[in-house]
Each structure stands twice: as C-alpha cells, then as structure tokens.
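Peer 1: Build the 3D model from these lines:
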Amino acid sequence: MSPTEEKPYKVGLALSGGGARGIAHIGVIKALLEHEIQVDVIAGTSAGSIIGTLFAAGKSPEEMKTFVESASLIRSLFPARPNKGLLNLHYLNKQLSKHIKEDSFDALKIPLHVNMTKLSTGETVVRHSGMLFEIVCASCAIPLVFQPVIIEEETYVDGGLLLNLPTSVIRDQCDVLIGVNLIPFREVPEKKIKSVKSVLERCFDLTIINHSQLEREICDVLIEPEAVSDYHIFQFQKVEELIELGYQSGLKAIPTIKEKLELVKH
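Peer 2: Coordinates of the predicted model:
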C-alpha cells in the first residue's frame, strides 16, 4: 500500500514473543494509554499473544498485572509433567477462560491477530476469528518444552519460531505501526553462556533475531528495550521490574509516535 491509500485502522500494535520478557508489554501499553494513544488493531506472537488478548479484551494494565500474578504464569506454564515428558498449556487455557468472558476473537473490543507455526508445512498461520484460547496456547507452545497444540487435526507450535515480531501481519491495515520487540540483539559475554541452559537460550534468541530483521524494519516506531536481554525467558518472578522496563521504553517512544500520527492526519 502506498502512504496515500486509506487504511482501515490508524494505529497498530505488534507484540513480540519472549517468554517472561513478554510481561514488559504491559508497561508499554500503560505508557500508550497514559498518553491517550488509541490502539486500533493488534498482532501478537507467543507471550505477546497473551498480553495482546488481555488488552484486546479491554483489560487495564493493572488488570493485566493481576492476571500475570494471580494466574502465576510459573504454574500456568509449568504444571505437572504429562506422560510424554513435555509440559502442557491446559492451565493457561483455564486462566484465560477465567478472565475473559467469551472464547472468541469476535467478542474482543480491539481486533486481534495471533500467529502460530504449522509443523506439517513449516508455515506461519494467522488467525483473527473463531475460537481464541486454543490459538493463543498454540502460539505459546515452545518446541521441546511444551506439547504441540492440535487444532482441526493439524499440529501447531510457537508462532515465534518463524515470526516472532508480527509486524507484517498488520502492516497494510494501519497508518502508524508500533512494534515492540523483546528479543533484541545484544552481544553476551562468553562467561554468561557456559551452562547448557544458557547455551540453549542464546541459540533460541539468535534464531529469532535472525528472522526478525525485516519485521523490525517495517515498523513506523520500534520499541526495543535493550535491558530486557538481562532477563531469561522463564524468569516470571520479575513482574514489577519487567513492567517498569517496558513502561520506560514506552515513554521514550511517545514523542515519535505523536509525530507519526501528526503526519497521517487528514
């Protein structure tokens, strides 16, 4: 689309995956709301799909924080191990159903797009209508950690595997696209990648970073808090710190967002 073509929405918000780092999205949203930046359409991947769902359902940042703390995402994402040896996302589905009245994209207050990865074809699949909770769970199903999610006889895993920052999903739908990327590139000291866990996390990050470059470039405004790299993807106990980190990064982006909005005024 050219800049002169009319688009259905003014402001789009793309929320990346990142495990526990996704809690920082709450802080970014808080900054946007405080400065009356109205979001008209959302795309979310993995952890970004959870926060995106809560936001699209009309939950305030404080309610999102309560969800993260009361649902205890540690329990949500680490229930008793099933027979297959992988973890399941049943508890996450259950918590979503407790906090959101209808299991439907169509009942949301803001249009939402969630992407997941289809294992059989190796393609990104985006949903924006129909049943909601199982799609969010599929988008969060990190390979080799969680059981894949079966939807309509197809097997799906984490959307971040192929599209962690889903800016392209809504690029043509909005005038100003804000992307929040919580897996930014940063060199890591050699001494910090000695354990098996740290090596696996670094490999996970590098794979996603490589796939996200184009998605970063098509944002009008990119919010990418570098300090988020100090938190690993399963560090769910750092709720306050992560929200504040996202909030401060969001505040820094406000002037640029307002400038972009001025440019598209008709």
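Peer 1: From now on I want contacts and neighbour counts done on CA atoms only, so please keep to that.
Peer 2: Will do.
Peer 1: if you go through the chain in chain order, where are the helices?
Peer 2: 24-34, 47-56, 61-70, 73-77, 90-99, 133-139, 167-170, 196-217, 239-263 (DSSP state H).
Peer 1: Looking at those helices, which is nearest to Leu108?
Peer 2: helix 47-56 (5.6 Å; Cα to Cα).
Peer 1: May I see the buried residues of that closest one?
Peer 2: Within helix 47-56, the residues scored as buried using 16 or more other Cα atoms under 10 Å are Ala47, Gly48, Ser49, Ile50, Ile51, Gly52, Thr53, Leu54, Phe55, Ala56.
Peer 1: Let me have those in JSON lines, adding distance to Pro148 as columns.
Peer 2: As requested, the buried residues of helix 47-56 are exported to JSON lines (distance: Cα to Cα, whole Å):
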{"residue": "Ala47", "distance to Pro148": "16"}
{"residue": "Gly48", "distance to Pro148": "18"}
{"residue": "Ser49", "distance to Pro148": "16"}
{"residue": "Ile50", "distance to Pro148": "17"}
{"residue": "Ile51", "distance to Pro148": "21"}
{"residue": "Gly52", "distance to Pro148": "21"}
{"residue": "Thr53", "distance to Pro148": "20"}
{"residue": "Leu54", "distance to Pro148": "23"}
{"residue": "Phe55", "distance to Pro148": "25"}
{"residue": "Ala56", "distance to Pro148": "25"}
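Peer 1: hmm, back to that, among the helices of the chain, which is nearest Lys10?
Peer 2: helix 239-263 (8.2 Å).
Peer 1: Check what contacts that closest one and list those residues.
Peer 2: Helix 239-263 is contacted from outside by 21, 23-32, 35, 65, 68-69, 176, 178, 220-221, 223-225, 227-228, using Cα atoms under 8 Å, 6 or more residues apart in numbering.
Peer 1: now those residues: which count as buried?
Peer 2: 21, 23-32, 65, 68, 176, 178, 220-221, 223-225, 228.
Peer 1: right, so of the helices of the chain, which gets closest to His232?
Peer 2: The nearest among the helices of the chain, by Cα to Cα, is helix 196-217 at 7.6 Å.
Peer 1: I'd like the structure of this one too, to check against the first:
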Amino acid sequence: MIFTFKKCFTFFLFTELAFTLEFKPNIKCTYKGKKPQAILFQGGGTLGIIYAGVVKGLEEKGLLTNINKFAGTSVGAQAASLLAFGFTGNELIVAIKNIPLQDYLDGKPGIIRRVFNLIKNYGYYIGKNIEIYLEDLFVSKYGIEKCTMQQLYELSGNELRVGVCNLITRQYEMIDRHSHPNMPVSVACRASSTIPLFFEPVYWEDKMFVDGALNANLPAHAFPNTPSLACNLVSVLESTQNNFSKPTNIIQYIRAILNIIFYASQEKHGRITDEENTDTINIIYPNNIGSCDFDISEKQKNELIKIGQMAVDKYINISFHHPIDF
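Peer 2: As a prediction, this is how the structure comes out:
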C-alpha cells in the first residue's frame, strides 16, 4: 500500500514538473531595439542553474548595468532575488552551484511520516530549507536577517516581484514591496517555489501560497511598459518539434490534459506578445537533465551554466543582426 502510494506520488510529481518541458511562453530569441531595464526569469526547477550562466554572460556584455527591475517565478524568483540583492555573475554561479538540492527534501524521515505530513500539512516535504539557504545568502549581502521586500528596495533601489499562486483567491499574484512590504524576501522565494503536494504551502497573514508556475511560469507582465528581457527555458526536442503524438497510455493521456490546462494559464499570464517591449532569450537545455533532477552532478551543473552563456551569445548576435548557430 505504502509502496503504491509512493509510486503514484512520484508519478504525479514528475507529471506536474513535466509542464516546464512543453508549451513555453515564447520559443524564440528576439531583440526589439531597446536596452532592457527589467529582467524576467521563468521557472524550471533544477534547470534554473542555467540562469547563473545567463547572468554571467549578460554581465560580461554590460547588459545588467541598466537593469533595476527583477521578476521571476519558482526558481526564477530565486535568481531574480539574488540579482536584486546585488549578486554578481560569479557570485551567482557559486551560490547556485552550491544549492543543497538534496537538503531541500526536508522533513521527518520515513515514508509513513511524510505521507502523514502530506495529509495533515499538504506537503510530502516541508520546504523550509529553501528559505533557510536563501536567507543565509541574503544576509551575507546586507547583514540584515529576514530582509523584507520594502527593506530590499530601500537598501538597493531595486524593484523585485515574485510570482505566486494564492490558493484562497485561486489567482496568480505578484509579491512585491507594494503588496507585501513586510514579507521577508526569503519567504517570498519559498512561496514561489512551493510545488503543490511536494512541499507544504506557505502561509502569510490570511493567505496560502504555492508555486506561481501553476498559473504563470514566466511573469511576462511584471513590469508593463518597461523594456524587459525575458529568459525562457526550451528543451532541445521542443525547439525542433511542434507536433505532439496521440496519447497511447494513461500516463501520456493525463500529461496531455495537464499540459492543456497549463498552456491555457500561460496564454493568460505568461505569454509575450509582439507588441510588448520585451526581448526574449531562448535557452535550450539538454533532455538528459530534467527539472526535478535533485542528484545533478557537478559536470551537469557546468553544462547548464555553459548553455546559459551560449544563449546570451545568441541573443547578442541577433541584436546586432548577425545570427549564429550553436
């Protein structure tokens, strides 16, 4: 019975996270002629390591100097927050490469205890260690524990917006210094990264938050009327294939249905239109690394970072009308 539940839960998790492997908000690299003032990061689980390479590449090209607005969902929220705190490209690489992914799977040991926690607290794992790790990083910059959204703005002058789903209102929301001035940034990042049922939801005042990727994996409209740069994650398979085969088993059938639901939500909140002042960086990642790989090797981390840097090179070449192939 326990083994069956664990198997089913694992299937649900991988199906849920498979969302990020299909139907991205935008699958192209574009340049619209204006230097970005904001940067947007899509969610993508452990694939967010790619963003360390992106930031390093943008920094080397001098494209971060004009940016003081940051937004992200899930792991994208973590990347956006680290940038808002002033982490450099090299610092971000160290921080992201050292993320204790296995420690993120926190809580009491044993399947029975975790199943009980799932039933009682709505999470197989707690998810507190995500907050703890980020909190330590944030403190290392300003020496302020539980630095709030408002304090971050006062210290840095940077605007930060984090995408979450509010289970009370059933709506996608942005946490920022206006809506939640007293919320610690580490708590906001945890809320945005809380995969439903996998981690416990985050409670704040009278609200109940889970991963914003359920409704908008990319916070495409975080800063309206502001020239922005959106970082999207696209698989090698997806970048070359637009047609999906007919489901031939129950797993494929459920995944297809869930993808339709996910795609509909992205159309509403995560789609970038041609009329918007938003450039896009098309970040291609290898299919042998998944968004839920918590045992990712050092070699794989370096591979993802390199891909992020290559994506920036592609963006730079397109911006100067000299596209290149990788």
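Peer 1: Which two among the buried residues of helix 47-56 of the first structure are spaced furthest apart?
Peer 2: Applying Cα to Cα across the buried residues of helix 47-56 of the first structure, the maximum distance is between Ala47 and Ala56, 14.2 Å.
Peer 1: Make sure Gly107 of the second structure is actually in contact with Asn129.
Peer 2: No. At 9.4 Å, Gly107 of the second structure does not count as touching Asn129 under the criterion of Cα atoms under 8 Å.
Peer 1: Which of the helices of the first structure sits closest to Lys109 of the first structure?
Peer 2: That would be helix 47-56 among the helices of the first structure, by Cα to Cα, at 5.5 Å.
Peer 1: Output the contacting helices and strands for that closest one.
Peer 2: With contacts defined as 3 or more Cα pairs under 8 Å, 6 or more residues apart in numbering; DSSP states H and E, helix 47-56 of the first structure has these neighbours: strand 9-15, helix 24-34, strand 41-45, helix 61-70, strand 112-118, helix 133-139.
Peer 1: ok, average deviation of the fourth one from the second structure?
Peer 2: Put plainly, it is helix 61-70 of the first structure. Its aligned residues in the second structure lie a mean 2.3 Å from helix 61-70 of the first structure after superposition (mean Cα distance after the TM-score superposition for the first structure).
Peer 1: Helix 24-34 and that helix, what's the angle between them?
Peer 2: 160 degrees (axes from the mean of the first three to the mean of the last three Cα atoms, to 10 degrees).
Peer 1: go on, the first one?
Peer 2: With the same axes, to 10 degrees as the criterion, the two stretches strand 9-15 of the first structure and helix 24-34 enclose an angle of 160 degrees.
Peer 1: Now tell me what touches strand 9-15 of the first structure from outside.
Peer 2: 25, 38-45, 48-49, 52, 165-167, 170-171, 173-181.
Peer 1: tell me how far that strand is from the chain's mean position?
Peer 2: Put simply, strand 9-15 of the first structure sits 13 Å off its chain's centre (Cα atoms, centre = their mean, to the nearest Å).
Peer 1: now do the fourth one
Peer 2: Mean C-alpha position of helix 61-70 of the first structure versus that of the full chain (Cα atoms, centre = their mean) differs by 16 Å.
Peer 1: tilt between that helix and helix 239-263?
Peer 2: Using the same axes, to 10 degrees, helix 61-70 of the first structure lies at 150 degrees relative to helix 239-263.
Peer 1: Just list what helix 61-70 of the first structure packs against, helices and strands only.
Peer 2: Short answer (3+ Cα pairs under 8 Å, 6+ apart): helix 61-70 of the first structure packs on helix 24-34, helix 47-56, helix 239-263.
Peer 1: Mind listing what's buried along it?
Peer 2: Pro61, Met64, Lys65, Phe67, Val68.
Peer 1: Can you give me the distance of the last one to Ser198 of the first structure?
Peer 2: Relative to Ser198 of the first structure, Val68 of the first structure is positioned 25 Å away (Cα to Cα, to the nearest Å).
Peer 1: cool, and the first one?
Peer 2: Pro61 of the first structure sits 31 Å away from Ser198 of the first structure, going by Cα to Cα.
Peer 1: Repeat that for the fourth one.
Peer 2: Phe67 of the first structure sits at a distance of 28 Å from Ser198 of the first structure (criterion: Cα to Cα).
Peer 1: cool, and Gly160 of the first structure?
Peer 2: 19 Å.
Peer 1: Which one of these two is surrounded by more residues?
Peer 2: Gly160 (29 against 13; other Cα atoms under 10 Å).
Peer 1: wait, what's in contact with the aligned partner of that one in the second structure?
Peer 2: Superposed on the second structure with TM-score structural alignment, Gly160 of the first structure falls opposite Ala213. By Cα under 8 Å, 6+ apart, Ala213 of the second structure lies in contact with Gly43, Thr73, Ser74, Gly163, Val164, Cys165, Ser192.
Peer 1: so which of the residues you listed comes closest to Leu237 of the second structure?
Peer 2: Nearest to Leu237 of the second structure among those, with distances taken as Cα to Cα, is Gly43, at 18.4 Å.
Peer 1: What is the equivalent residue in the first structure for the closest one?
Peer 2: Under TM-score structural alignment, Gly43 of the second structure pairs with Gly17 in the first structure.
Peer 1: And Ser228 of the second structure, by the same measure?
Peer 2: Using TM-score structural alignment, Ser228 of the second structure pairs with Leu177 in the first structure.
Peer 1: Wait, its match touches Asp220, no?
Peer 2: Yes. Shown here, Leu177 of the first structure and Asp220 form a contact pair, counting by Cα under 8 Å, at 5.2 Å.
Peer 1: can you count the residues close to the residue lying closest to Val199 of the first structure once chain neighbours are set aside?
Peer 2: Spatial nearest neighbour of Val199 of the first structure, chain neighbours left out: Ile193 (5.4 Å); criterion: Cα to Cα, 6 or more residues apart in numbering. Neighbourhood size, Ile193 of the first structure [other Cα under 10 Å]: 14.
Peer 1: What of Leu63 of the second structure?
Peer 2: Using other Cα under 10 Å: Leu63 of the second structure sits among 15 other residues.
Peer 1: same deal with Val180 of the first structure?
Peer 2: 31.
Peer 1: Could you check how far it is from Val28 of the first structure?
Peer 2: 8 Å.
Peer 1: Which residues are in contact with Asp176 of the second structure?
Peer 2: Met149, Gln150, Glu159, Leu160, Arg161, Val162.
Peer 1: What is the neighbour count of the second one?
Peer 2: Gln150 of the second structure has 22 neighbours, counted by other Cα under 10 Å.
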